[in-house]
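This is the structure alone, sequence omitted:
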């Protein structure tokens, strides 16, 4: 059995026909059919059921496809690992980041990382958490910087730091309060919520026995902060997301251990994580 036969077999399984697989592999149909026949002869069982139009995996073919995919992935990971060894501190690092980190912690992390690893090129993608996790799963980015909670199925989660949720708004909403405040102080204030944090906040408020006055919900964390800056209401957001606020806007951490944000780096489980990604994750963890 040869590695190229696994490549041919998976291409046929994905394409559904010999003709389509041959086009994908940039080869003619007869040699591809011959290699498939040799593979089935060697294994002693058919891998496909044939009808007039398509090929369908047999039970043996489904098992073989799963194993072949794993072997090919290991080969691809091995090539990346060898390239990493040759490149040392060089290469391309593809990072996905949520908006609440892109203008706060990320610039500092990237600048200091670049000081230590100047030969690493960076490609940054800003999306919401759920889209970033899909990009990790499809291997279109090397790692994502996101906030919990999220479904971690099939992912490696690397905790970086935790920070409190804060109330953010113009000074007249807080009656001269200084430092951290009780969430109960928000009971009669117009709240501006980022949709990502709405379930956690509403659950906490319900358990605390009051119904908040939600004036606005937004899909963008920057939007709720801009509205708070304009005096429309009080935004609830993680501490690091408040870095761009202007004078006259106050920030008060909320006194509740349940109201916090955990920042994590996420990589794909079961796949090789390159040296640049590993170094970046370690660097961010050591920065805290």
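Received, thanks. Since we're looking at a predicted model, the values are computed, not measured.

make it CA atoms for all contacts and neighbour counts henceforth
Fine.

Ignoring the adjacent residues along the chain, who's closest to residue 214?
Spatially, and ignoring its direct neighbours in sequence, residue 214 is nearest to residue 191 (4.7 Å; C-alpha to C-alpha, 6 or more residues apart in numbering).

now the helices: where do they sit in this protein?
In the chain, the helices defined using DSSP state H lie at 3-15, 18-25, 29-43, 59-87, 99-102, 105-116, 129-137, 198-208, 221-229, 275-287.

try this one next to it:
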């Protein structure tokens, strides 16, 4: 797929006009329109409803929009990484994580490692558990943080090793505007009152299946919804528009004036583990040092 067409498509969506994109890119309107027609022909769908004064995305166009953004962002990131490093591969460490919550474990460990090895170059990526595991398996990442919650991060048949880093309990965030926030524990029946959110930067069935496996008392699967940013999730919870899963220990829970973090009464199934995914045959000293630092920092937080 032609990258220039995708970038033009994203600009057309942004400005809502072939003419505006043509003027900004110093191209003819005909050239921009032709590119979009070629893209539609390649995909065999109609991306735009073309009006006299403004174009709009079709339902298929809205679905493709997110994918186009991912493709362009991934290409740009890969290009930046390729141009950024001109050092031996043993001085590059490529690490992945799946949510902003793991930063509490990851940042101190990487900072310590960088202090010890000033020449070290770091590649840090965020992605879904599925993508991170695949990137570790194919060697494009050296290590990735994942989660065991209701189901293991990797299957027994996987070529990856899951090294336990941190253990704690999943809790539910409840707005202090909600009378439920005054409880010491949240009964499962209370979870039916609002949508329940979880955060994942990419569309991921892994986390959804994990939450369903750990919360069998939730009968309406449509009640659990993904949001693409931790900030959006927290905003909706604070305003009493939703409840949400939070990993205790990786989010500051004691002094939050808008949200209370409550354990579920059925706490037996709510334990989670943050694990480091790596290839079994990977024995680079830097990877071993990073695992040691992650464990040490996790232990100091307990």
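Yes, it's here. In this text, all values refer to a predicted model and were calculated from it rather than measured experimentally.

Next one: residue 158 of the first structure relative to residue 200 of the first structure, how far apart?
Residue 158 of the first structure is 22 Å from residue 200 of the first structure, where distance means C-alpha to C-alpha, to the nearest Å.

Wait, the residue nearest to residue 214 of the first structure touches residue 224, no?
No - using C-alpha atoms under 8 Å, residue 191 of the first structure is not in contact with residue 224; the gap is 9.3 Å.

Overlap in contacts, the two.
Common contacts of residue 191 of the first structure and residue 224, defined by C-alpha atoms under 8 Å, 6 or more residues apart in numbering, comprise residue 235.

What ranges does the stretch 101-250 of the second structure have for its strands?
Counting by DSSP state E, counting those that start in this stretch, one finds strands in the stretch 101-250 of the second structure at the ranges 121-126, 143-148, 160-175, 196-199, 224-227, 243-247.

Show residues contacting stretch 142-149 of the second structure.
Contacts of stretch 142-149 of the second structure (C-alpha under 8 Å, 6+ apart): 93-98, 102, 129, 132-133, 136, 153, 210-211, 214, 270-279, 287.

make it 6 Å
94-97, 136, 153, 210, 272-278 (C-alpha atoms under 6 Å, 6 or more residues apart in numbering).

wait, what's in contact with the residue nearest to residue 298 of the second structure when sequence neighbours are not counted?
Distances taken as C-alpha to C-alpha, 6+ apart put residue 166 closest to residue 298 of the second structure, at 5.7 Å, once the chain neighbours are dropped. Residues near residue 166 of the second structure by C-alpha under 6 Å, 6+ apart: 273, 274, 298.

Which position in the first structure pairs with residue 166 of the second structure?
Per TM-score structural alignment, the equivalent position to residue 166 of the second structure in the first structure is residue 161.

Quick check: the gap between that match and residue 143 of the first structure.
16 Å.

quick one: which two of the contacts of stretch 142-149 of the second structure are the most distant?
Across the contacts of stretch 142-149 of the second structure, no pair lies farther apart than 94 and 210, at 25.9 Å, counting by C-alpha to C-alpha.

And for whichever residue in the first structure pairs up with residue 242 of the second structure, nearest residue in space, chain neighbours not counted?
Residue pairing (TM-score structural alignment): residue 242 of the second structure is matched to residue 233 of the first structure. Nearest non-adjacent residue to residue 233 of the first structure, counting by C-alpha to C-alpha, 6+ apart: residue 190, 5.0 Å away.

Quantify the burial of that neighbour by counting its neighbouring residues.
As a burial measure, residue 190 of the first structure scores 18 neighbours (other C-alpha atoms under 10 Å).

cool, residue 187 of the first structure as well?
Counted with other C-alpha under 10 Å, residue 187 of the first structure comes out at 15.

Distance of the residue nearest to it when sequence neighbours are not counted relative to residue 130 of the first structure?
Nearest non-adjacent residue to residue 187 of the first structure, counting by C-alpha to C-alpha, 6+ apart: residue 212, 5.4 Å away. Distance of residue 212 of the first structure to residue 130 of the first structure, computed by C-alpha to C-alpha: 27 Å.

of the two, who's got more company?
residue 212 (17 against 12).

gap between that one and residue 82 of the first structure?
Separation of residue 212 of the first structure from residue 82 of the first structure (C-alpha to C-alpha): 56 Å.

ditto for residue 184 of the first structure
Distance from residue 184 of the first structure to residue 82 of the first structure, by C-alpha to C-alpha: 56 Å.

Would you enumerate the residues in contact with residue 119 of the second structure?
By C-alpha under 6 Å, 6+ apart, the contact set of residue 119 of the second structure is empty.

now residue 165 of the second structure
Contact partners of residue 165 of the second structure, counting by C-alpha under 6 Å, 6+ apart, are 274, 275, 295.
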